[in-house]
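Q: no letters, just coordinates:
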């Protein structure tokens, strides 16, 4: 793992076992428009504490024992294969970022054909290119908890839970906040740093700024084990 967090997990005021991921997905029982192809998941990153004390709660804030204290959030978009919708059209209806990722991974000659039709480069890169595509759309950790590797841990665990039936997980490393107007060098530096974080989860650079993770390989599992050990109970 080339990425080394600037702060040790032991410096956190809570244990790794206090971190909980909470998943949410809402959809109509009878899908309409592109609901059959687009599956959007939200993931809350929360920290809990034991019932016998509240030292982790903000002094001026309410106790969050019952529902946890938010420390970050992620969002994923699953593009399902074998539906009546062209995957590219469904992605384009959501956001330009998702459309770009699908375009890079698929054969544009079949853009308006129902389902996912992988590009030759994608089929060469992914071990078993059959199944859905999971896209890590956004990942954010609150500023005071950055630098420990919490985002990498949360991403590795969320991908494990959400990638069943997917032949690949894709993302485009980019800052989720910050003012980079007219400061391209600062944006590029932030993007490079984020890419290193996602490489430590098992992503590898693919094409046009898009990174892929192959869940069929052992490498992502090894990366996840490394992060689990880093945040193991002290």
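A: Received, thanks. Here the structure is a predicted model, which is why all the values come from computation and not from measurement.
Q: can we go C-alpha only for contacts and neighbour counts from here?
A: Fine.
Q: contacts for the longest helix seen in the chain?
A: For the chain, the longest helix by residue count, based on DSSP state H, is helix 184-199. Residues outside helix 184-199 that contact it (Cα atoms under 8 Å, 6 or more residues apart in numbering): 1, 2, 3, 149, 152, 173, 174, 175, 180.
Q: second structure follows, compare the two:
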């Protein structure tokens, strides 16, 4: 169970009303589909109110019918994204690295990248990040060999951090992703979630139970 660092009576509202809205788009071209990946913007909303957070995920399609070089498509889009993908993608031979093949349950599938997760400060500290990330991952990971993510802090991007503070932030993020099912692999692979394991599915169900427990505790706090 994810521990809440804040009292439940500080929640802005019933967490059971949280919902995710998925949006993706692509260009229509007579020259065919040259993009080797789909970009998904996931809005985190509370009921019908304005969004309280956002996630970005990318799906790299390991299928030559779409693109023979999906890494190149990622590189053209974003340097950080390409650096993350390069950990599992063999640029010289094309396709997944042998280290990846030796680690995952199956390599016959696409790669999903959990690239960015942001939540409004009022909703932080209750363990909702892993709950929401797990839902987005399992909604979009069907047919994927793996999900990969990073532990780079996204808060305060315009101000340099002391090394000790940066390391604590990285460790905190890594612990959160561990609770979703990501496991740190030896370099260059990074943090990977294997959708083919029972552990990953069980952890998604645990995070759902965390949400139920949080909602029950919040409702109980209203009676005090």
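A: On my side now, so go ahead. Bear in mind the structure is a predicted one, so any value in this text is a computation, not a measurement.
Q: matching residues in structure 2 for the longest helix of structure 1?
A: Taking TM-score structural alignment as the measure, structure 2 aligns residues 163-178 with helix 184-199 of structure 1.
Q: mean deviation of that stretch from structure 1?
A: Average distance, stretch 163-178 of structure 2 versus aligned residues of structure 1 after superposition (mean Cα distance after the TM-score superposition for structure 1): 0.9 Å.
Q: ok, residue 109 of structure 2 touching residue 141?
A: No. Counting by Cα atoms under 8 Å, no contact exists between residue 109 of structure 2 and residue 141, whose distance comes to 9.7 Å.
Q: more crowded one of these two?
A: When neighbours are counted by other Cα atoms under 10 Å, residue 141 comes out ahead of the other of residue 109 of structure 2 and residue 141, with 19 against 16.
Q: name the nearest residue to the residue mapped onto that one from structure 1, sequence neighbours excluded.
A: Here residue 141 of structure 2 is matched to residue 163 in structure 1, going by TM-score structural alignment. In space, not counting the residues next to it along the chain, residue 163 of structure 1 is nearest to residue 134; the distance is 6.4 Å by Cα to Cα, 6 or more residues apart in numbering.
Q: how about the one you found, what's its match in structure 2?
A: Under the alignment defined by TM-score structural alignment, residue 134 of structure 1 is paired with residue 112 of structure 2.
Q: and what about that match, helix, strand or coil?
A: For residue 112 of structure 2, the secondary structure call by DSSP: H, G, I helix; E, B strand; the rest coil comes out as strand.
Q: quick one: the strands in structure 1?
A: Listed in chain order, the strands of structure 1 (DSSP state E) span residues 19-24, 38-47, 69-79, 132-141, 166-171, 204-207, 210-213.
Q: next, format these as TSV and append mean neighbour count and distance to residue 125 of structure 1.
A: Formatted as TSV, the entries for the strands of structure 1 read as follows, by neighbours: other Cα atoms under 10 Å; distance: least, Cα to Cα, whole Å:
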stretch	mean neighbour count	distance to residue 125 of structure 1
strand 19-24	16	29
strand 38-47	20	24
strand 69-79	21	19
strand 132-141	22	14
strand 166-171	23	10
strand 204-207	17	8
strand 210-213	22	9
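Q: list the residues that contact residue 61 of structure 2.
A: Residue 61 of structure 2 sits in contact with 36, 37, 38, 67, 70, 109, 110, 111, where contact means Cα under 8 Å, 6+ apart.
Q: so the residue lying closest to the second one once chain neighbours are set aside versus residue 143 of structure 2, what's the distance?
A: Spatial nearest neighbour of residue 37 of structure 2, chain neighbours left out: residue 60 (4.1 Å); criterion: Cα to Cα, 6+ apart. When Cα to Cα, to the nearest Å is the yardstick, residue 60 of structure 2 and residue 143 of structure 2 sit 11 Å from each other.
Q: overlap of the contact sets of the two?
A: A shared contact of residue 60 of structure 2 and residue 143, defined by Cα under 8 Å, 6+ apart, is any residue touching both; here these are residue 110.
Q: my read: the residue nearest to residue 163 of structure 1 touches residue 75, true?
A: No. In terms of Cα under 8 Å, residue 134 of structure 1 does not count as a neighbour of residue 75; the distance is 10.6 Å.
Q: which one in structure 1 is aligned with residue 79 of structure 2?
A: Residue 79 of structure 2 maps onto residue 96 in structure 1, with residues paired by TM-score structural alignment.
Q: tally up the residues packed near that match, please.
A: Around residue 96 of structure 1 there are 11 other residues, counting by other Cα under 10 Å.
Q: which residues in structure 1 form helices?
A: When secondary structure is read from DSSP H, structure 1 shows helices at 87-94, 96-105, 120-125, 150-162, 184-199, 218-230.
Q: quick one, which of those helices is nearest to residue 22 of structure 1?
A: Distance to residue 22 of structure 1, taken as Cα to Cα, is lowest for helix 150-162 among the helices of structure 1, at 9.4 Å.
Q: can you give me the buried ones in that closest one?
A: Buried positions in helix 150-162 of structure 1, judged by neighbour count with 16 or more other Cα atoms under 10 Å: 150, 151, 152, 153, 154, 155, 156, 157, 158, 159, 162.
Q: what is that helix packed up against?
A: Using 3 or more Cα pairs under 8 Å, 6 or more residues apart in numbering; DSSP states H and E as the contact criterion, the secondary-structure elements in contact with helix 150-162 of structure 1 are strand 132-141, helix 218-230.
Q: distance from it to structure 2 after superposition?
A: Compared with structure 2, helix 150-162 of structure 1 is 0.6 Å away on average (mean Cα distance after the TM-score superposition for structure 1).
Q: and the angle for that helix with helix 184-199?
A: 50 degrees (axes from the mean of the first three to the mean of the last three Cα atoms, to 10 degrees).
Q: any chance of the helices and strands packed on helix 150-162 of structure 1 in TSV, plus distance to residue 29 of structure 1?
A: Conversion of those to TSV gives the following (distance: least, Cα to Cα, whole Å):
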stretch	distance to residue 29 of structure 1
strand 132-141	20
helix 218-230	34
